[in-house]
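K.L.:
Just need the structure, nothing else, for what follows:
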Amino acid sequence: METIGKCSCTQRMDDKVIIVTGASSGIGKETARVLASRGARVILACRDRARGVEVENELRAETGSKSIVFMQLDLSSFTSIRQFASEFLTQEQQLHVLINNAGTINANNYQTTEGYELSFGVNHLGHFLLTNLLMDRLKESTPSRVVNVSSLAYRLGVLNFDNLTQSEGRIKSYTRSKLANILFTRVLAAKLEDTGVTTYVVHPGSVNTGIKRNWSNWLRKMAPAIIPFLKSPLEGAQASIHCAVADETELSNGAYYERCQAKKLTAIGCDEDLAQELWKRSLQMIGIEAGPSN
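P.N.:
You can find the predicted model right below:
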C-alpha cells in the first residue's frame, strides 16, 4: 500500500461503537476491518442480509473480535432506515463514530422506495435521514463524530432544485449526490459546533470496488487499462479511517479530506446559500421538521 495517504495514526478504539454503512464490500468492509482490529465494536450496516452475515463471520475470524455485528440497512428505503435506527438505539447505548460510506451509481434510472432518484436518494438522503435519527445518541456519546464519504466528482455536481429528485443520467446524478455530501457535512458541522460532535467528509480516491459494475459501456471496455491504476479498497479506506481515529486536535471540523489531509474545496463546495437550501429541502424530503442544533 502506498505510504502517501496512509493513515499514520495508531490510536486504539477500544470501547468505541462505530457504524459503517455499506460495509459488506470494498471501502466499507476494509474500514470496518481496520477499526475492529483496533478494538472497536463495529456495526456492519448492509442491505444484503446473506452477504452481511458472511462478512460478519469473515471479519470476526480475521480480527479475533466478537464485537462485529451485522444489522440490515437499506438506504433506498426510509422505512428500513427508521427500523435500523430504532433497533440500534434499543440495542446500543453509545455511538462514537457514524461512517456514512455506502454509495451507488444509478445505471438504470432506478428510484428509491419513496420515488427519489437512486443516487441522490441513497448517497445523500438516506444518510441524511440516518444521521438525523442517530444524532441524539451521538450527542450522548461525545466526543463523537460523523464521517461522510464523498468524491472529487463533487466538483462536477449541479443542484437544480426544480429537478432535484429526478434522474439526470448516471454521471450527473452521481456527481450531484457527491456535492450534496459535501454541503451536508459543512452545514452539519456548523449546526453541531460546541456540542462535542464533529463531522468530516472524505474523498477516497479512484478505487477498484464493486461500484465499477455501474460504469458506462465505454468505461467497462476501458477497464483492463484503467484498473491497474486504481487504488485497492484498503488504500481507499485510509481517509475514512483517519477521520475516525485521529485525535480531534489533528482534524478540522467540517473539512474535506483526501489522502488523510485537509484539502481546499472549490467554490461550489463552499456555497453557503446552496448548502442551506439543500438542508431545507432535504428535511422536507425525509419528513423531519428540524435537524440538529447546538
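
K.L.:
For the rest of this, base every contact and every neighbour count on C-alpha atoms.
P.N.:
OK.

K.L.:
Okay, helices next: where are they in the stretch 101-250 of the chain?
P.N.:
When secondary structure is read from DSSP state H, counting those that start in this stretch, the stretch 101-250 of the chain shows helices at 118-119, 127-140, 170-191, 217-226, 233-236, 238-245.

K.L.:
among those helices, which is the most enclosed?
P.N.:
Each of the helices of the stretch 101-250 of the chain was scored by mean neighbour count; the highest is helix 118-119, a mean of 32, by mean count of other Cα atoms under 10 Å.

K.L.:
Please compute how far it lies from its chain's middle.
P.N.:
14 Å (Cα atoms, centre = their mean, to the nearest Å).

K.L.:
Give me the helices and strands touching it, please.
P.N.:
Using 3 or more Cα pairs under 8 Å, 6 or more residues apart in numbering; DSSP states H and E as the contact criterion, the secondary-structure elements in contact with helix 118-119 are helix 170-191.

K.L.:
and with 6 Å instead?
P.N.:
Taking 3 or more Cα pairs under 6 Å, 6 or more residues apart in numbering; DSSP states H and E as the contact definition, helix 118-119 has no neighbouring helices or strands.

K.L.:
Show me what it is in contact with.
P.N.:
With Cα atoms under 6 Å, 6 or more residues apart in numbering as the test, helix 118-119 has contacts from 104-106, 110-112, 174.

K.L.:
Next, the structure of the following sequence, for comparison with the previous one:
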Amino acid sequence: MRDKIVMVTGANSGMGLATSTELARRGARVIMVCRSEERGKIAIEEAMRQSGSQNMELLIGDLGDLDSIRRLAAEYKSRYQVLDVLINNAGVVSLKRKLTKHGFEMQLGINHLGHFLLTKLLLDRLMLADQGRIVNVSSGAYKVGKIHVNDPTLKKRYNIAKGYAQSKLANILFTKQMAVKLIGTRVTANCLHPGAVVTNLGVDRNTGFGKRVYTLLRPFFLSPEQGSQSALYLATAPEISEVSGEYFYRQKIQTLTPRANNMEDAQWLWDWSEKQVGL
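P.N.:
Coordinates of the predicted model:
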C-alpha cells in the first residue's frame, strides 16, 4: 500500500480507527474522516502511535449533512489529484426516528445517502488511480431489510431494525449498481459484512443509552481489529483487483438474498438517491 491514498469515513473509533491504523502501518497515506474535530484529533494521534506512521491526515465531514460532505470532497480535491481507495465505513443506529439536517431518516441518510454523495463527488479522483477501489461496509442485517419505495424515510411505523436493515440493504444495492456503471473502468466497488463486531455504534453519546449492553456483550463479539479484516482485504488484496459488485464475509464472496440482487430496486434507489442529494 505504499504511495497509495486511502480515505476512511467514521475513522474516530471502532472499525474505522482499526482500519485506518492498519492501513497506515502497511504504508498507505490515510485520510481519516471524522465528524468531530475533537474526537478526530484524539483518534489520529492514537492511530499514529499504534501504526508508527505519521503519514495520516484528519478531514472533518458529517455524513448526515450534504453541505459538509461537499466541503469535505472539495477540500480533498484541492489537495490530492488521486484517490486509490475509499472505505465507506461510518454508520449509525438510531433507537428513535431522527432526521438529518436535510430531512432524511438518519440511518438511511448517513449510512447510505451520505456515502452515496461522497462517492459520486470523489469518483473522478478514483478514476485516476491505477486501480481505484470503493469499499462499502454493510451488514448481515440486510437480510431482513426492504427498500420502502413508498416511504423511504419511514414516516410510518418506524422501528430501529426496519431503519437499520433498509440502510444496510441500500449499501449493497448501491454497490451493485455502482459496479455496473464502472464496467470498462479501472475502478471496482465491493461491499462486506464485518461480522458481529462490538463497537459504540448504538451508544447514545448524550444519554449513554446502550452502554451497559455494549459492556455486557463485548466478550462475545469480534474486536474492531478482527472486524476490520474484510475491509482491509477488499482495500488491499491484489487477487480481487478485477472483482466488482460482490458482497464479502470473511474474505469470501457470499450469495445474496433475492432482494439484494434486485437490480430494479438498485436502479430505483440510485435514481432516488441522485435526486435527494441534488445530483
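
K.L.:
where does the TM-score land?
P.N.:
Once the chains are laid over each other, their TM-score by TM-score structural alignment, normalised by the length of the second structure reads 0.94; 274 aligned residues with a Cα RMSD of 1.8 Å.

K.L.:
follow-up on the earlier one: of the helices of the stretch 101-250 of the first structure, which is nearest Val197 of the first structure?
P.N.:
helix 127-140 (6.2 Å; Cα to Cα).

K.L.:
And that closest one against the second structure, how far off on average?
P.N.:
Once fitted to the second structure, helix 127-140 of the first structure is off its aligned match by 0.4 Å on average (mean Cα distance after the TM-score superposition for the first structure).

K.L.:
so that helix aligns onto which residues of the second structure?
P.N.:
Under the alignment (TM-score structural alignment), helix 127-140 of the first structure falls on residues 115-128 in the second structure.

K.L.:
cool, stretch 184-201 of the first structure as well?
P.N.:
Residues 174-191 of the second structure are where stretch 184-201 of the first structure aligns, taking TM-score structural alignment as the criterion.

K.L.:
Contacts for the matching stretch next, please.
P.N.:
Outside of stretch 174-191 of the second structure, the residues that reach it under the criterion Cα under 6 Å, 6+ apart are 131-137, 244-247, 266.

K.L.:
ok, now with 7 Å
P.N.:
Residues lying outside stretch 174-191 of the second structure but in contact with it, judged by Cα atoms under 7 Å, 6 or more residues apart in numbering, are 126-127, 130-138, 172, 242-248, 266-267, 270.

K.L.:
End to end on that stretch, go ahead and measure it.
P.N.:
One end of stretch 174-191 of the second structure sits 9 Å from the other (Cα to Cα, to the nearest Å).

K.L.:
In stretch 26-37 of the second structure, which residues are buried?
P.N.:
Of all the residues in stretch 26-37 of the second structure, those buried under the rule 16 or more other Cα atoms under 10 Å are 27-35.

K.L.:
ok, now which ones touch the equivalent of Gly157 of the first structure over in the second structure?
P.N.:
In the second structure, the residue matched to Gly157 of the first structure (TM-score structural alignment) is Gly145. Contact criterion Cα under 7 Å, 6+ apart gives 162, 165-166, 169 as the residues in contact with Gly145 of the second structure.

K.L.:
Kindly recompute the last result at 6 Å.
P.N.:
When contacts are counted by Cα under 6 Å, 6+ apart, Gly145 of the second structure is found next to 165-166, 169.

K.L.:
Ok, Asp14 of the first structure next?
P.N.:
In this structure, Asp14 of the first structure makes contact with 39-40, judged by Cα under 6 Å, 6+ apart.

K.L.:
Unless I misread the structure, it falls within a strand.
P.N.:
No: assessed with DSSP: H, G, I helix; E, B strand; the rest coil, Asp14 of the first structure is coil; it does not lie in a strand.

K.L.:
what residue of the second structure matches up with it?
P.N.:
Mapped onto the second structure by TM-score structural alignment, Asp14 of the first structure lines up with Arg2.

K.L.:
returning to what we had before: ok, of the contacts of stretch 174-191 of the second structure, which come out buried?
P.N.:
By the neighbour-count criterion of 16+ other Cα under 10 Å, those include these buried positions: 126-127, 131-138, 172, 244-248, 266-267, 270.

K.L.:
Among those residues, which lie within strands?
P.N.:
Taking DSSP state E, the ones among those that sit in strands are 132-137, 247-248.

K.L.:
In a markdown table, list the residues you listed along with distance to Asn55 of the second structure.
P.N.:
As requested, those are arranged in a markdown table below (distance: Cα to Cα, whole Å):
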| residue | distance to Asn55 of the second structure |
| --- | --- |
| Gly132 | 20 |
| Arg133 | 20 |
| Ile134 | 21 |
| Val135 | 21 |
| Asn136 | 23 |
| Val137 | 24 |
| Tyr247 | 30 |
| Phe248 | 29 |
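
K.L.:
List just the nearest of these to Phe116 of the second structure.
P.N.:
Using Cα to Cα, those come closest to Phe116 of the second structure at Asn136, 10.0 Å.

K.L.:
tell me which of the buried residues of stretch 26-37 of the second structure is nearest to Ser53 of the second structure?
P.N.:
For Ser53 of the second structure, the closest of the buried residues of stretch 26-37 of the second structure turns out to be Gly27, at 7.8 Å, with distances computed as Cα to Cα.

K.L.:
How about that closest one, nearest residue that isn't a chain neighbour?
P.N.:
In space, not counting the residues next to it along the chain, Gly27 of the second structure is nearest to Arg2; the distance is 4.3 Å by Cα to Cα, 6 or more residues apart in numbering.

K.L.:
quick revisit: need the helices of the stretch 101-250 of the first structure in a markdown table with distance to Thr21 of the first structure, can you?
P.N.:
Below are the helices of the stretch 101-250 of the first structure laid out as a markdown table (distance: least, Cα to Cα, whole Å):
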| stretch | distance to Thr21 of the first structure |
| --- | --- |
| helix 118-119 | 15 |
| helix 127-140 | 9 |
| helix 170-191 | 14 |
| helix 217-226 | 26 |
| helix 233-236 | 15 |
| helix 238-245 | 12 |
